[in-house]
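[1] no sequence for this one, just the structure:
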């Protein structure tokens, strides 16, 4: 049991044990499989016969549309054009009046500050994964021993799995998954190509590495925002983020090519989405190095969490001093004689690049909007997607810029709603899908 770890240093399993665990975990994450099954059937259930248009309109309005992955799936399918047009028209009817309200209005705050504006299809995937994890958790708690289903979980779903466990079972599960991560990392070192699929599955990426190169715009410089502010087809903030993403990908490729520089850590991704982006570069050698870096980082993170649980359990066994107040939950590290170690935080460099680009682009956009000529240029173009409008509008200067942005985008939505309700509305629904969420698009790509 995990009790044996109390007061001890956490040690790695033997190489023989790791090898056995490596073979046991060579399968796709069961929670990812459940999410994929839900995603495959989502649009047929949502827009198929008998589906409630009002219900999906509400979800689209709350989530500000579908993410790029599900939006592209919807566009590629193209079967439910009429139903999609009606659903987006209903969502516009809910959102458009709010753009003219004060940002302190309760309904506006729900629009502007909703938790991440979660894509409805992604929420359905999360629900399916949570259901699968509940069954896996129930089975594992019966023995709390190594289990194939638990070993196969990707890191994201494993964190959800352990998040609802009590402290001792959580430590036990973390120690077991640490063994799996170490085994996968060592297998990847011995056989990069042979063990790559297993490593990617533990990172949440189940498909094979594409042999088709994704162009990263080598040698091109992104345009300043005023150069594409009037673009009739794209949100300027989306374009800026697309440029940053391309720059990050090119940096990742350079770091992988120049091994002697030792700069891979400056660009290496570790989240599922950006590992997938790296895989799209069509470089198995690069992806193997990225996966190795991510696995080592996740292993260190798991090791740190296990050590933290050991400290917490040891602290719980200390005699309670007379001044101890349980309700305040005060704990002094010096009283327990335990010095906390340096905290390790694993960061995805792709996510960091996009987050920095979002804040820089938002600041640049607001600076440009102070000038009448740039407001006129924006009015002639596409304008902001709703996701970035919701990000920028609450912090826009309230004197001129905020009312201008509200009026402009309310007018854009009104025009789009009329087009969706017209007899040929099913031909303009593609614009609605993109206008809501907005998809990053580099300025250098024509």
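    Thanks, I have it. Because the structure is predicted, anything quoted here is derived from the model rather than measured.

[2] okay, CA-based contacts and neighbour counts for the rest of this
    Will do.

[3] okay, strands next: where are they in the stretch 251-400 of the chain?
    Chain-ordered strands for the stretch 251-400 of the chain, with DSSP state E, counting those that start in this stretch as the definition, do not occur.

[4] buried ones in the lengthiest helix in the chain?
    Across the chain, the helix with the greatest residue count (assigned by DSSP state H) is helix 284-316. Of the residues in helix 284-316, those buried by neighbour count under the rule 16 or more other Cα atoms under 10 Å are 284, 286-315.

[5] with stretch 85-94 instead?
    Along stretch 85-94, the positions that meet the burial threshold by neighbour count (16+ other Cα under 10 Å) are 85, 86, 87, 88, 89, 90, 91, 92, 93.

[6] just the ones of these in helices?
    Among the buried residues of stretch 85-94, the members falling in helices (DSSP H) are 85, 86, 87, 88, 89, 90, 91, 92, 93.

[7] and residue 355, how far is that from residue 137?
    Here the criterion is Cα to Cα, to the nearest Å. By it, residue 355 lies 34 Å from residue 137.

[8] more neighbours: the two, which one.
    Looking at residue 355 and residue 137 with other Cα atoms under 10 Å, you find the greater number of neighbours at residue 137, namely 18 against 14.

[9] before we go on, here's another structure to hold up against the first:
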């Protein structure tokens, strides 16, 4: 038996100095990661794992992609940091690359991550309209800064409600419908009517924005029914409301298109991004805006900014990431994985294991809704999910779990054989769970 790596022991010892997100200090036992390459991670004892979490669904291009690493190294030697008010070629190239992935948008406002991207999108909408209220979904997550966490609908909002002007409604989710719907068409129609009535009851002239994730991610990978996003677009147009689509998790190839809303042919006013734009190699996010929003800030200064906005290391990593994704056809590969391997493979698992109540998703963005009873759709409790996570880690599979769900969200560069290997591990773990 080999002795533990001293670096791993030291990492665990020093981890006690860190207060981890969303946790009580001293109660966590985090996975200790030494290095990553492609779709694999290694701990300090040399054990290898397939990363089916993409960490927090952000390493779209995989770990340590050589082209992105080299771009960061080259930029660090040339210009490691520069003030956000300056002009820098790499920053401009990053904006150019981002705008090349989306139609009819005019400019990019850079931030440090997804939460402050949402924060600034809300600010822009409020300034553009002169109104305050923001409508968002209960089943959503938009970040953990002031307005973003209030726009969030899930339980993490509670205890953080310090900003004002936030109104919530239920978005479509047929499997656990709030509207007694029996079809996707009914769910879409009734969810839109619900949103319409909330806006009417709150006063249409008071709303600055409708803010939704194009595909709600942490809430359960809830692919919207056909026509829903377009219905929100029509509702926003009717009342002069800005439509903000949050693509922080779903964007940059995750669903098999550059942006998830492109599946629906909808035109947003503002789009927030982070995560997959450079796979999180350097912290970055931002807001993509349409021309009419940009016009508001041609004569009026935007009242906000960040020291590291458009950081040159982040900009270099964006340029390299998007170039590599184009040349290696990574977005197209994500669509193939979803249509030909993950989608059919997960459906086959659901046929074999009664604990899987529903499979939903597209591209490399899937969720398994785990139930104690398929007839009642009662969710499994936390102990079942914890047991499943342990079984997967034992088998060298890094999972992403939330509430009663297992999300299957590998890097978009995962090969077909590795994807099939991951499905085989899932099959084994579910069998052991039963």
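    Nice, thanks for sending it over. What you see is a predicted model; the values in this text were computed from it and never measured.

[10] give me the TM-score for this pair.
    After superposition, the two chains reach a TM-score of 0.27 (TM-score structural alignment, normalised by the length of structure 2), with 186 aligned residues with a Cα RMSD of 6.6 Å.

[11] excluding residues flanking it in the chain, which one is nearest residue 127 of structure 1?
    Nearest in space to residue 127 of structure 1, with sequence neighbours left out and distances taken as Cα to Cα, 6 or more residues apart in numbering, is residue 35 at 7.9 Å.

[12] helices and strands around the helix or strand encompassing the one you found, which ones?
    When elements are defined using DSSP states H and E, residue 35 of structure 1 is found to belong to helix 30-47. Of the remaining helices and strands, those touching helix 30-47 of structure 1 by 3 or more Cα pairs under 8 Å, 6 or more residues apart in numbering; DSSP states H and E are helix 120-143.

[13] how about a cut-off of 10 Å?
    helix 53-63, helix 68-77, helix 81-95, helix 120-143, helix 148-151, helix 155-163 (3 or more Cα pairs under 10 Å, 6 or more residues apart in numbering; DSSP states H and E).

[14] buried sites along the fourth one?
    Of the residues in helix 120-143 of structure 1, 120-122, 125-126, 128-130, 132-133, 136-137, 140 count as buried by neighbour count, 16+ other Cα under 10 Å.

[15] the last one now?
    When neighbours are counted by 16+ other Cα under 10 Å, the buried residues of helix 155-163 of structure 1 are found to be 155, 157, 158, 161, 162.

[16] in the buried residues of helix 120-143 of structure 1, find the pair that's most separated.
    Comparing all pairs in those by Cα to Cα, the longest separation belongs to 120 and 140, at 30.1 Å.

[17] got the angle between the longest helix of structure 1 and helix 155-163?
    10 degrees (axes from the mean of the first three to the mean of the last three Cα atoms, to 10 degrees).

[18] show me what helix 284-316 of structure 1 is packed up against.
    If contacts are counted by 3+ Cα pairs under 10 Å, 6+ apart, helix 284-316 of structure 1 sits against helix 155-163, helix 167-190, helix 196-202, helix 236-257, helix 272-279, helix 333-336.

[19] among these, show me which one is buried the most.
    Looking across those with neighbours counted as mean count of other Cα atoms under 10 Å, the highest average goes to helix 196-202: a mean of 26.

[20] which elements pack onto that helix?
    Using 3+ Cα pairs under 10 Å, 6+ apart as the contact criterion, the elements in contact with helix 196-202 of structure 1 are helix 15-24, helix 155-163, helix 167-190, helix 272-279, helix 284-316.
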